[in-house]
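**Student:** The following comprises the amino acid sequence and a computationally predicted model.
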Amino acid sequence: MTIQPLIDYIQRFVTLTDQDIEILQSKIFVRNYLKGQYIVQQGDICRYECFVLKGCTKTFYIDQEGQEHIVMFSIEDWWTSDMGSFITQTPADFNVQCLENSELVMFSYDIIEDLYREIPKLERFFRQILERAFVASQKRIVRNFSLTAKEQYLYFREQYPLIEQRIPQYMIASYLGITKEFLSKIKSQLILEQ
């Protein structure tokens, strides 16, 4: 597959010349993962920041009781990794696992540093991506504190309609911080309210 979706995505933020695109293509690579494969596991150092060309991933951590807590899903045109581990090159707090066969553009830590030097506008691009991720994370924290479970589910459905159809309900429940039974109850109430 071509990396054109990545180039299109970057060009929403900065303009790339043909030479920029050539440099970019020479530095990165595309990797295919099978459903169930891990991109990074808790405790390992996250070596890559990944752009999803095709597929779906989940980012989650396992607590001391063995309970899974999903913090993010990523589909086409989204980024995925353990960002904290990637930036600091320290052990990952999160696992990133493929929920479908996936095709990802891989940016290693060293390659991103090279790209910043060779295509300085990419540093601005990645800063903007990080800023957006930080804002989204902050807003999610506020929603978790201020919205009911039903309101959080409605927000999830409205914001991510393409994800809900692709993942099991128990994973949506984990993302929302509720049980799958409670999510079923919410969905039943919504059907009755229609």
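**Tutor:** Received, thanks.
**Student:** contacts, neighbours, all on C-alpha from now
**Tutor:** Noted.
**Student:** for this structure, what spans make up the helices?
**Tutor:** All helices of the chain, identified by DSSP state H, fall at 4-10, 18-27, 83-88, 109-118, 121-146, 149-159, 161-164, 169-176, 180-193.
**Student:** Ok, which of those helices comes nearest residue 70?
**Tutor:** Taking C-alpha to C-alpha, helix 169-176 is the member of the helices of the chain nearest to residue 70, at 4.7 Å.
**Student:** Next up, a structure to set beside the first:
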Amino acid sequence: MHLLRQHIEKIVPLTDSEFDYVLSHFSTRKFRKHQFLVQEGDLVPQEFFVIKGCIKSYRMNEEGKDYILQFAMESWWISDFEAYNKHTPATLNIDCIEDSEVLCLSYENREKMCDEMHKMEHYFRKISHSGYIALQQRILSLLSSTAKERYDKLLSQYPTLFQRVPKSVIAAYLGVSRETLSRMV
């Protein structure tokens, strides 16, 4: 079964013809390791569903330090959602940690699909809420947990991430230096 269909059907069931209709709204793209899907300042006409690979979204400060907002692996969505929804320039960079394949969904196609198919409107509402909850938990964790507690939680939630992502990138996500991370593991 198609990975996107599996993901959608965790929330809403689809017939074969409904899934064909949904899939017709996407395009497929492949990106190489370190290739950008989105760069800060660009318009963001698409959101991305990861079929294969590992991707990160981040912002870089004036000194070149990365602040990683999100990772996305297979079956995860990623974009600069503010820029995508408001049609404004990106404030984030999104690039590939590994060679990746994604399904791209334009804002117009998502809106059209949701207007024409209540099931997909329900699906996108549910995943938006899940994303909001995850972001809220991440912020609270950054505010109230120690670096070691954040590391342990990330490791328990996503153990395969640690085989796929360099330690320096994990450290940036946790908000610690590479040296601090090395002392924790």
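**Tutor:** Thanks, I have it. All figures in this text were calculated on a predicted structure; none of them were measured in a lab.
**Student:** Mean neighbour count for the helices of structure 1 - can I get that in CSV?
**Tutor:** Shown next, in CSV, are these (neighbours: other C-alpha atoms under 10 Å):
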stretch, mean neighbour count
helix 4-10, 15
helix 18-27, 14
helix 83-88, 16
helix 109-118, 15
helix 121-146, 13
helix 149-159, 15
helix 161-164, 14
helix 169-176, 19
helix 180-193, 13
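**Student:** Out of the ones you listed, flag the one nearest residue 33 of structure 1.
**Tutor:** Per C-alpha to C-alpha, nearest to residue 33 of structure 1 of these: helix 4-10, 17.7 Å.
**Student:** what about the residue in structure 1 that residue 78 of structure 2 lines up against, how many neighbours?
**Tutor:** Applying TM-score structural alignment, one finds that residue 78 of structure 2 aligns to residue 80 in structure 1. The local packing of residue 80 of structure 1 (other C-alpha atoms under 10 Å) involves 23 other residues.
**Student:** Residue 80 of structure 1 contacts residue 47, correct?
**Tutor:** No: with contact defined as C-alpha atoms under 8 Å, residue 80 of structure 1 does not reach residue 47; the gap is 11.8 Å.
**Student:** Contact partners for residue 83 of structure 1?
**Tutor:** If you count contacts by C-alpha atoms under 8 Å, 6 or more residues apart in numbering, residue 83 of structure 1 has them with 46, 49.
**Student:** Name the nearest residue to residue 46 of structure 1, sequence neighbours excluded.
**Tutor:** Nearest non-adjacent residue to residue 46 of structure 1, counting by C-alpha to C-alpha, 6 or more residues apart in numbering: residue 86, 4.9 Å away.
**Student:** quick one, what contacts that neighbour?
**Tutor:** 45, 46, 47, 48, 49, 92, 109.
**Student:** what's the distance between it and residue 126 of structure 1?
**Tutor:** 13 Å (C-alpha to C-alpha, to the nearest Å).
**Student:** And residue 64 of structure 1, by the same measure?
**Tutor:** 33 Å.
**Student:** same thing with residue 71 of structure 1?
**Tutor:** 21 Å.
**Student:** rewinding a little: rebuild the helices of structure 1 as JSON lines, extending it with distance to residue 56 of structure 1.
**Tutor:** Converted to JSON lines, the helices of structure 1 look like this (distance: least, C-alpha to C-alpha, whole Å):
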{"stretch": "helix 4-10", "distance to residue 56 of structure 1": "15"}
{"stretch": "helix 18-27", "distance to residue 56 of structure 1": "23"}
{"stretch": "helix 83-88", "distance to residue 56 of structure 1": "17"}
{"stretch": "helix 109-118", "distance to residue 56 of structure 1": "22"}
{"stretch": "helix 121-146", "distance to residue 56 of structure 1": "18"}
{"stretch": "helix 149-159", "distance to residue 56 of structure 1": "16"}
{"stretch": "helix 161-164", "distance to residue 56 of structure 1": "8"}
{"stretch": "helix 169-176", "distance to residue 56 of structure 1": "13"}
{"stretch": "helix 180-193", "distance to residue 56 of structure 1": "20"}
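**Student:** hmm, back to that, not counting sequence-adjacent ones, nearest residue to the match of residue 78 of structure 2?
**Tutor:** Per C-alpha to C-alpha, 6+ apart, closest to residue 80 of structure 1 is residue 50, 5.2 Å.
**Student:** cool, residue 170 of structure 2 as well?
**Tutor:** That would be residue 162: by C-alpha to C-alpha, 6+ apart, it lies 7.7 Å from residue 170 of structure 2.
**Student:** any idea what that neighbour aligns with in structure 1?
**Tutor:** In structure 1, residue 162 of structure 2 lands on residue 164 (TM-score structural alignment).
**Student:** my guess is that match meets residue 155, correct?
**Tutor:** No: if you go by C-alpha under 8 Å, residue 164 of structure 1 and residue 155 don't touch, sitting 11.6 Å apart.
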